[in-house]
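Asker: Quick one: sequence and predicted model below, then my questions.
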Amino acid sequence: MPISLMRLAAPLGAALLAIAPVTSVSAQEPGLWKVYNETLKGAKYVDLTHTITPNIPVWAGFGKSAFGQAAAGVDLEGYAKKGDTFTYEKHGFAASTYNLATDQLGTQLDPPAHWAPEYAAIDELPATYAVRPLVVINIEDKVKTDAGYHLQVSDIADFEKKNGRIPEGSVVFVRSGWYKKWPDPSLSTTKPFPGVSLDALKFLHLERKILFHGHEPLDTDTTPNLEGEYWLMHNGFAQAEGVANLDKVPETGALVAIGYPKFGGGVGGYARYIAICPPDWQFGVTIGSVPEAPLAKFDKPLHFDEKAGMRVR
């Protein structure tokens, strides 16, 4: 070998030897990184969550929410006077205020303390709620002929004949098609609406031992005393309400990621549910298929629209 090549080979060989152990370790993919790289990275992600705005449907008893622009609470010498609205032009940033009339707004996770103070509030739900198997039971065809149809135990039996037993600890969402009219404000007062029967709730929790169920409307059922919700809360069970896009996820085989703010003593929870679906699923986006870091730059900047009562593009 020529002297010049020997001089090049020596440091190159040393570098390869240094890299080799790292490559070997990375190939083993420590902990759950292997699960991410082999499964989650190529999965399809579907958002099951409504966007919260000041005008979405909500029970009239809670009143109306309002969004605003944050202002200086004190004098900031040379920067802003007390009461000045923070703007991109003057201060280089913007911030918002949210006067939310209730924590029962939009897509939700109801902790049992919503009705039963002896059970967990939203901040007391365990971290194990983070990711679960997702089951979607479809009653949309029955709702088309009966707008007030409620999930029955027989529907669950039919589902299991087709798909197998509902896994213990799973989240069961009931697809009814109700969400498709969102955000029509009349949804908050329109009756009848689809729900979940008390017998079905008892079967899911006591026989199949699910984590919680969810539905598209803003109430569990149409009984005068909301017997289903009463039973859930007073037996220590949570539930999801206002779930969306259930027609865009498979009945079985997906996971659901569950996120919610941790308000101290909160008896309701704004929630975000993301379905993690198999890579060959027809709906959703994959990691790397959309701008993430950096995020996309929009043609139109955000600005506060007084008529809309919120920032829009």
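Answerer: Received the coordinates, thanks.

Asker: contacts and neighbour counts: CA atoms only from here.
Answerer: Will do.

Asker: Kindly tell me how buried Gly169 is, as a neighbour count.
Answerer: When counting by other C-alpha atoms under 10 Å, one arrives at 16 neighbours for Gly169.

Asker: For burial, what's the neighbour tally of Gln239?
Answerer: Residues near Gln239, counting by other C-alpha under 10 Å: 21.

Asker: same thing with the one 10 residues further on?
Answerer: Residue neighbour count, defined by other C-alpha under 10 Å, stands at 26 for Val249.

Asker: now the helices for the stretch 151-300 of the chain?
Answerer: Per DSSP state H, counting those that start in this stretch, the stretch 151-300 of the chain carries helices over the ranges 153-163, 198-202, 227-233.

Asker: Point out the most buried one among these.
Answerer: With neighbours defined as mean count of other C-alpha atoms under 10 Å, those peak in mean count at helix 227-233, which reaches a mean of 20.

Asker: buried stuff in the one helix or strand Asp141 maps to?
Answerer: Using DSSP states H and E, the element containing Asp141 is helix 140-145. Buried residues in helix 140-145, counted by 16 or more other C-alpha atoms under 10 Å: 140, 143.

Asker: try this one next to it:
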Amino acid sequence: MTIPYKLVDLTHPLTASTPSWDNSCGFNHTTLLDYADCTSEVKFRVQGINMPAGIGTHMDAPAHCDSQGKTIDAISLQDCLAPCVVIDISEKAHETYLCSMQDILNFEKQYRPIHSGDFVIIHTGWSRHWLTPAQYRNNLQFPSVSKEVAQLLIGRDIAGLGIDTLGPDTPESGYPVHQIILGQGKYLVENVANADLLPPVGSAILVAPLYIFGGTEAPVRLIGFIERSRESRDDG
């Protein structure tokens, strides 16, 4: 079956070297039973995983920093499928860069206003360091988002906010973006991959977290959808 969309995987694969907030080897993948040890006629390999919930490309639910907020299982599927806008600041972002109000206003002037229900990705270009975990973590110094931008996006009534770094805040900031976005019942997606493969406007996104009851964080498969007709127009 052919679908009228090109699918873009915006997810980093989980491995033993996946960068983590606390600089630990956060993802462990083990074989519990291998083919050679399986006594049934059909041979199976059975595996187990051990990891923190907030690793790799993952969702922060409102309950991550709001005791009264929604948990992963309470976020509706409708909120997980949304129009997507990508704000590209990669040419100027550096390890202490804050995405500013002017960045957002410049985007809106060039493309279109951010609409209610949009999922907004801040493309900093930092994911280029993903395969060198120490550089990606960088002692928790990476491009992030200003408090004013978070307030603006809440005013636009976005569905959620994604970024291609460990998070939209660094520790010394006091986590205002987490507080503002999650405190208003929206969600965050951190460690976005391949944001450069999406157009600034005109795509859609599916955020598919592990369906964890009571979860405050969960790994996601993040998928972008680009209309094939649009892709043909852009190529032409």
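Answerer: Cool, got the structure. All of these numbers come straight from a predicted model, not from anything done at the bench.

Asker: which residue in structure 2 lines up with Pro250 of structure 1?
Answerer: Using TM-score structural alignment as the criterion, Pro250 of structure 1 maps onto Pro199 of structure 2.

Asker: And for its match, the neighbour number?
Answerer: 17.

Asker: Nearest to Ala121 of structure 1 among the helices of the stretch 151-300 of structure 1 would be which one?
Answerer: For the helices of the stretch 151-300 of structure 1, the distance to Ala121 of structure 1 is smallest for helix 227-233, at 10.9 Å, taking C-alpha to C-alpha.

Asker: List the residues that contact Tyr134 of structure 2.
Answerer: You called it Tyr, but residue 134 of structure 2 is Ala. Pro19 (C-alpha atoms under 8 Å, 6 or more residues apart in numbering).

Asker: And for Phe173 of structure 1?
Answerer: So Phe173 of structure 1 contacts 134-137, 213-215, 246 (C-alpha under 8 Å, 6+ apart).

Asker: overlap between those residues and structure 2?
Answerer: On the basis of both residues aligned by TM-score structural alignment, their matches' C-alpha atoms under 8 Å, what survives of the contacts of Phe173 of structure 1 in structure 2 is 134-137, 213-215, 246.

Asker: top of these by neighbour count?
Answerer: Counting by other C-alpha under 10 Å, top hit in the kept ones among the contacts of Phe173 of structure 1: His215 with 28 neighbours.

Asker: Need the counterpart of Gln152 of structure 1 in structure 2.
Answerer: Match for Gln152 of structure 1 (TM-score structural alignment): Ser100.

Asker: check contacts around its match.
Answerer: 145-146, 148-149.

Asker: Please apply the same query to Ala93 of structure 2.
Answerer: 124-125, 143.

Asker: Among the residues you listed, find me the one that's closest to Leu14 of structure 2.
Answerer: Gly125 (19.5 Å).

Asker: Run a quick neighbour tally on the alignment partner in structure 1 of that closest one.
Answerer: Under the alignment (TM-score structural alignment), Gly125 of structure 2 maps onto Gly177 of structure 1. By the measure other C-alpha under 10 Å, the count of residues near Gly177 of structure 1 is 21.

Asker: related to what we said a few turns ago, report the two of the contacts of Ser100 of structure 2 separated the most.
Answerer: Spanning the widest gap among the contacts of Ser100 of structure 2 are Val145 and Glu148, at 8.4 Å by C-alpha to C-alpha.

Asker: Spatially central residue in structure 2, please.
Answerer: Val189 (3.0 Å; C-alpha atoms, centre = their mean).
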